[in-house]
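Undergrad: Have a look; sequence and predicted model below, questions after that.
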Amino acid sequence: MPVLRPTFPVLTERLALRPVTLDDADALLAYRGLPDVCRYVPFEPMTRESIIERIEGRWAVRELTDEGQGLLLGVERRDTGELVGDVVLMWHSREHSGGEIGYVFNPEFAGQGYATEAARALLGLGFRELGLHRIVARVDERNQASAKVALRLGMRQEARLVENEMFKGEWSNELQFGMLAAEFI
């Protein structure tokens, strides 16, 4: 049975991906508390208390042992130790060997390729270590920066779902991107 038990930190050229800790609460709040950052993601701006609650709860996961679980990792710059964002790998289906990635970054660090670099490392964990066959990314169509990250990763846009869900009080279009393990370089 596949299981993902990464050795932390997961290193890329410029970044270290690792579980978030209580010491990260203020850095997480710096972007997860911003309305603009939360506009296209499935959560409202967070408070310090809600971040601490998640760090001690669902974000405390350090491994994926079964479908339905998610692994959230903080992304820090290796040169400065600054937390610049976070990424998540969700294991959706054991039977279909499928998962999903997501990413949220501090806009202070936008345009430097950190989201793409971190998400590529996450794809590596999902495909190489967990043995997933297929990984998707679901993006609100209005979030063009996020869609561009998926495309830079080499994911293909597979669907555009028109007004497929009521999202934060308005109908939204969803772009779905996908990649197979055989396509991951």
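TA: That came through fine.
Undergrad: okay, CA-based contacts and neighbour counts for the rest of this
TA: Will do.
Undergrad: Touching, residue 177 and residue 153? I think so.
TA: No. Applying C-alpha atoms under 8 Å as the test, residue 177 and residue 153 come out as separate, 10.1 Å apart.
Undergrad: okay, those two: which has more neighbours?
TA: Legend: neighbour count by other C-alpha atoms under 10 Å for residue 177 and residue 153, higher for residue 177 (21 against 17).
Undergrad: Can you point out the buried residues in the helix or strand hosting that one?
TA: Here residue 177 is covered by strand 170-180, with elements defined by DSSP states H and E. Judged by neighbour count (16 or more other C-alpha atoms under 10 Å), strand 170-180 contains these buried residues: 172, 173, 174, 175, 176, 177, 178, 179.
Undergrad: Put this next to the first one:
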Amino acid sequence: MLRPDYPLTSERLVLRPFTHDDFDDLYAYNSLPEVARYLYWDARDRDQVRAALDKKVTQTELTEEGQYLILAVHWPAAGKVVGEVNLEWLSVEHRQGETGFVFHPDYQGKGLAREAAEVMLRLAFEDLGLHRVIGRCDPRNEPSWRLLERLGMRREAHFVQNEIFKGEFGDEYVYAMLGSEWKDRQASTTSTS
């Protein structure tokens, strides 16, 4: 079970549950076709963003497998929510999870997604006690798979045309990290600091 003590902070960011006050910030990136291009939904209109936000505000803890924890990534320097990170509890028995991220294009390339994703990996491994966390993305989405690699995840699979995605067969990369690898990575980061 995971009930984080909010807000969570990193060097530059505040991660917290979404609130209905985040509508404008969420709409700013959920409405962009380039953001939705590699996601399972299309660019959203205001009503669709409102419906998505209504669900996100409830996804604040993990009490059983199959649930999602979805957190708003607030960047105080910008004074707004610039993206979101998530953690799905895939299996209690096998201690498996999946993480992901979505960021406004104006705030990409600044290391913010990596910083936020590292907080989610810490929650997954250190607080929830997961053994393994995966990340999945479309191979055409190079910024996403490069981020997964910068996080220390290894590419374990390239599924070729494994699903119909937005009307055509698409490929998928699967990355993974073990809890022991996370621990080793943290130890090595601490020793070089």
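TA: Nice, thanks for sending it over. Quick caveat, the model's predicted, so the values are computed rather than measured.
Undergrad: what's the TM-score for these two chains?
TA: TM-score of the superposed chains, computed with TM-score structural alignment, normalised by the length of the first structure, equals 0.95; 183 aligned residues with a C-alpha RMSD of 1.0 Å.
Undergrad: so the strand holding residue 177 of the first structure corresponds to what in the second structure?
TA: The counterpart of strand 170-180 of the first structure in the second structure, counting by TM-score structural alignment, spans residues 168-178.
Undergrad: Likewise for stretch 147-158 of the first structure?
TA: Stretch 147-158 of the first structure falls opposite residues 145-156 of the second structure when the two are matched by TM-score structural alignment.
Undergrad: Start and end of the matching stretch, how far apart?
TA: Terminal residues of stretch 145-156 of the second structure are spaced 12 Å apart (C-alpha to C-alpha, to the nearest Å).
Undergrad: Touching it from outside, list them.
TA: Residues external to stretch 145-156 of the second structure that are found in contact with it (C-alpha atoms under 8 Å, 6 or more residues apart in numbering): 113-114, 117-118, 135, 137, 139, 173-177, 185.
Undergrad: Could you double-check that residue 60 of the first structure sits in contact with residue 19?
TA: Yes. Taking C-alpha under 8 Å as the contact criterion, residue 60 of the first structure and residue 19 are neighbours in contact, 7.3 Å apart.
Undergrad: Who has more neighbours out of these two?
TA: For residue 60 of the first structure against residue 19, the residue with the higher neighbour count under other C-alpha under 10 Å is residue 19, and the figures read 20 against 16.
Undergrad: average gap between the longest helix along the first structure and the second structure?
TA: Longest helix in the first structure, counting residues (DSSP state H): helix 114-124. Mean deviation of helix 114-124 of the first structure from its aligned counterpart in the second structure after superposition (mean C-alpha distance after the TM-score superposition for the first structure): 0.5 Å.
Undergrad: That helix - contacts with which helices or strands?
TA: Contacts of helix 114-124 of the first structure with other secondary structure elements, assessed using 3 or more C-alpha pairs under 8 Å, 6 or more residues apart in numbering; DSSP states H and E, are made with strand 15-18, strand 83-93, strand 98-105, helix 144-152.
Undergrad: Where does it end up in the second structure?
TA: Under TM-score structural alignment, the match for helix 114-124 of the first structure in the second structure covers residues 112-122.
Undergrad: contacting residues around the matching stretch?
TA: Counting by C-alpha under 8 Å, 6+ apart, the neighbours of stretch 112-122 of the second structure from elsewhere in the structure are 8, 10-13, 15, 73, 83, 85-87, 99-101, 103, 133, 147, 150-151.
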